[in-house]
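Chemist: only geometry, no sequence info:
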């Protein structure tokens, strides 16, 4: 089975020649939809905050095709932003101010009433990777078997060290902000579709989620598509990093599905240990040791990457993505994650240089 993969990315909008965010999301998205030549399966969309804009690719069997689609949509959204006198910034939190305006939408208004300050703090931009599945049963089996690797994906994509003109000390401060939602994080093993649906319905009934779309697990069954949706990652500064991570996630999904079909049990990883692993990934990214999910030991971050590559080697070869992923990971290892790049830009020229560098990467 050749699994398709698609990517959704969220971006900040920043005023030109001014250190402030721009409440232009609705108009930027409308302009992108009018002017871009794109197929009907992809999209541009508004986000919770007017200071954000989102794109979504079509599903692709080829990572090269996915990257071409992603670059084209980034370029179209960036041009739409320029037409409104603003800039598109691929950072998972704002290095500038936090002055936000919610998008006029009845559902967003209900979210604000229900969750208060937690909702208003969510100026956070993620990357969501969708990988096709044969059935919900296969999807739940995949979720149960990839949960231990989700903190490592967060570390690889870490791209949010700053918030409102301050260094947070984290590589992915988006993780901290997003973790305030009551349904966020890595859930327990489900074991069946029936249990997944029971948990989902219980969270909605409790008020912790307004609807199925507000199930904020780090990985979930998509509410709209026949896919597993991995939501652990920060938006990447570089499209090439997004393609590398998307290919790696597809290999993880394929490997997990094959393991489930062969009767391999889901790894018995405690959720409290995964919370610790998630915190450490958010705090340090790839710059320090991370938690080995089965043992709880602290090991080198890149040793965990090597272990993951060993686990998914067969799937990467079958999809033809082995060289693409290995070369992409080597680039991240050499120059660092987005968090390291943002900090280097700040040392060279302050937060203005951070924004300029990020804008250039779109």
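Modeler: Sure, I can see it. In this text, all values refer to a predicted model and were calculated from it rather than measured experimentally.
Chemist: contacts and neighbour counts: CA atoms only from here.
Modeler: Will do.
Chemist: which residue ranges of this structure form helices?
Modeler: 25-35, 63-83, 106-115, 117-120, 136-146, 150-157, 173-178, 193-206, 239-261, 271-284, 301-311, 313-319, 322-335, 338-360 (DSSP state H).
Chemist: right, and these - which one's nearest residue 126?
Modeler: Smallest distance to residue 126 across the helices of the chain (CA to CA): 8.1 Å, for helix 173-178.
Chemist: which residues sit against that closest one?
Modeler: Contacts to helix 173-178, defined as CA atoms under 8 Å, 6 or more residues apart in numbering, come from residues 92-93, 121-122, 124-125, 160-163, 184, 234, 282-283.
Chemist: and the buried ones among those residues, selectable in PyMOL?
Modeler: Buried subset of the contacts of helix 173-178, written as a PyMOL selection, criterion 16 or more other CA atoms under 10 Å:
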select buried, resi 92+93+122+124+125+160+161+162+163+184+234+282+283
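Chemist: ok, so of the contacts of helix 173-178, who is nearest residue 16?
Modeler: Of the contacts of helix 173-178, the one sitting nearest to residue 16 (CA to CA) turns out to be residue 93, at 18.1 Å.
Chemist: I'd say the closest one and residue 163 touch.
Modeler: Yes - because the distance of 6.1 Å satisfies CA atoms under 8 Å, residue 93 is recorded as touching residue 163.
Chemist: coming back round to it: deepest of the helices of the chain, which one?
Modeler: Among those, the stretch with the highest mean neighbour count (mean count of other CA atoms under 10 Å) is helix 150-157, at a mean of 27.
Chemist: same for it, what does it pack against?
Modeler: Helix 150-157 is packed against strand 227-234, helix 239-261, helix 271-284, helix 301-311, with contacts defined by 3 or more CA pairs under 8 Å, 6 or more residues apart in numbering; DSSP states H and E.
Chemist: which one of the ones you listed lies nearest to residue 30?
Modeler: Of the helices and strands packed on helix 150-157, nearest to residue 30 by CA to CA is helix 239-261, at 22.6 Å.
Chemist: ok, structure two:
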């Protein structure tokens, strides 16, 4: 199979954000996206951003245009959210985002009436119906497809860092799971999801796709659902490992970290330096540790098996790569990764709210609604 990789300007940024629709009084999910989307899609037709549906009718996805910087892509997303609010507020619908809803049940949700979604559910059955998960996708432009898999393999070493920063799914169907990101482990149950296979060049990816299509596993490259994947249509590397971010500033912070890492690895390749790689078994363990412990995880950082607290390794990485962030014009967003390290990720804030409310998960939903509107809450006193 010959697969083209679209031309893309280096280190450009694209963002996708999956957003829940909720009843403002009960906090439960509402499957009302179909009644909103026709107008929202039409209104966004001439804009840089898009507003679309997703697998479940309780979800709307907003997507940026191609940003020359993180700030431009984030501005697109902010405009998209404003457009969505113009439709949801008169309809009595609230917005929130996290990797999972604290108490909603899968059997109460409706699947969007599209052939590809019905096909997915028919094949995956119970696991597919349980995909009550929300995430972000960060696309970074790569100018040469020969760089794609070396960068993916190196970037995989930072998946636990990104996953820990974004972790926001400590509850599932009303239960405290004990995981910072329960979504990470649920999502990998789908066929072709999970960690990327350790491929080394584009021809190996084409061979993989040929095998998958020939055996009926997937129809095309768009059904590769890895935590990091090539996006041939856009000429990007797409990071899909992160839970739904609860706030726009945190989305910007994580996007800047992805952009800076990809750019640094691209520079290393330009200068003839080999990129770091970990054995696949270390990646698997790191993913589990990040899902379980979030920012309190200890992760394996090199092929020798060296283990470091993810907070400390992130802090060192931020210091080392700060000049690259300046070059890319995302220094402010990049610096705000430190805010997440200092104040805690969404999963920790949700758990604190639940504890303060005596385990009442409706309080957690109201907290997420407030955060989505106003930004991270630095105190749980009001919760």
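Modeler: That came in fine, so what should we check first? These numbers were taken from a predicted model, which means no experiment stands behind them.
Chemist: from the rest of the structure, what touches the strand ranked longest in the second structure?
Modeler: Across the second structure, the longest stretch assigned as strand under DSSP state E is strand 13-22. Here strand 13-22 of the second structure makes contact (CA under 8 Å, 6+ apart) with 28-33, 58-70, 73-74, 77, 93-97, 134-141, 244-245, 255, 259.
Chemist: including distance to residue 7 of the first structure, could the helices of the first structure go into JSON lines?
Modeler: Formatted as JSON lines, the helices of the first structure follow (distance: least, CA to CA, whole Å):
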{"stretch": "helix 25-35", "distance to residue 7 of the first structure": "17"}
{"stretch": "helix 63-83", "distance to residue 7 of the first structure": "8"}
{"stretch": "helix 106-115", "distance to residue 7 of the first structure": "23"}
{"stretch": "helix 117-120", "distance to residue 7 of the first structure": "24"}
{"stretch": "helix 136-146", "distance to residue 7 of the first structure": "17"}
{"stretch": "helix 150-157", "distance to residue 7 of the first structure": "14"}
{"stretch": "helix 173-178", "distance to residue 7 of the first structure": "18"}
{"stretch": "helix 193-206", "distance to residue 7 of the first structure": "23"}
{"stretch": "helix 239-261", "distance to residue 7 of the first structure": "8"}
{"stretch": "helix 271-284", "distance to residue 7 of the first structure": "21"}
{"stretch": "helix 301-311", "distance to residue 7 of the first structure": "21"}
{"stretch": "helix 313-319", "distance to residue 7 of the first structure": "17"}
{"stretch": "helix 322-335", "distance to residue 7 of the first structure": "16"}
{"stretch": "helix 338-360", "distance to residue 7 of the first structure": "18"}
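Chemist: so how far is residue 10 of the second structure from the alignment partner in the second structure of residue 225 of the first structure?
Modeler: Using TM-score structural alignment, the equivalent of residue 225 of the first structure in the second structure is residue 234. Distance, residue 234 of the second structure to residue 10 of the second structure, using CA to CA, to the nearest Å: 12 Å.
Chemist: next: residue 42 of the second structure.
Modeler: 30 Å.
Chemist: where does stretch 119-127 of the first structure end up in the second structure?
Modeler: The aligned range for stretch 119-127 of the first structure is 128-136, by TM-score structural alignment.
Chemist: same deal with stretch 156-169 of the first structure?
Modeler: Using TM-score structural alignment, stretch 156-169 of the first structure corresponds to residues 165-178 of the second structure.
Chemist: check contacts around residue 155 of the first structure.
Modeler: 171-172, 281-282, 284-286.
Chemist: can you tell me which residues contact the residue nearest to it when sequence neighbours are not counted?
Modeler: Leaving aside its sequence neighbours, residue 155 of the first structure sits nearest to residue 285 (CA to CA, 6 or more residues apart in numbering; 4.0 Å). Residues near residue 285 of the first structure by CA under 8 Å, 6+ apart: 154-158, 170-172, 337, 339.
Chemist: please redo it, this time with the cut-off set to 7 Å
Modeler: 155-156, 158, 171 (CA atoms under 7 Å, 6 or more residues apart in numbering).
Chemist: what do you get for residue 88 of the first structure?
Modeler: Per CA under 7 Å, 6+ apart, neighbours of residue 88 of the first structure: 11-14, 78, 81, 359.
Chemist: run the last query once more with 6 Å
Modeler: Counting by CA atoms under 6 Å, 6 or more residues apart in numbering, residue 88 of the first structure touches 12-13, 78.
Chemist: right, and out of those residues, which lies closest to residue 192 of the first structure?
Modeler: residue 12 (37.7 Å).
Chemist: what does that closest one align to in the second structure?
Modeler: By TM-score structural alignment, residue 12 of the first structure lines up with residue 20.
Chemist: for residue 134 of the second structure, see how far away the closest residue to its match other than its chain neighbours is.
Modeler: Counting by CA to CA, 6+ apart, the nearest residue to residue 20 of the second structure once its immediate chain neighbours are dropped is residue 59, at 4.8 Å. Look at residue 59 of the second structure and residue 134 of the second structure: by CA to CA, they are 8 Å apart.
Chemist: same check, this time on residue 88 of the second structure
Modeler: Residue 88 of the second structure sits 19 Å away from residue 134 of the second structure, taking CA to CA as the criterion.
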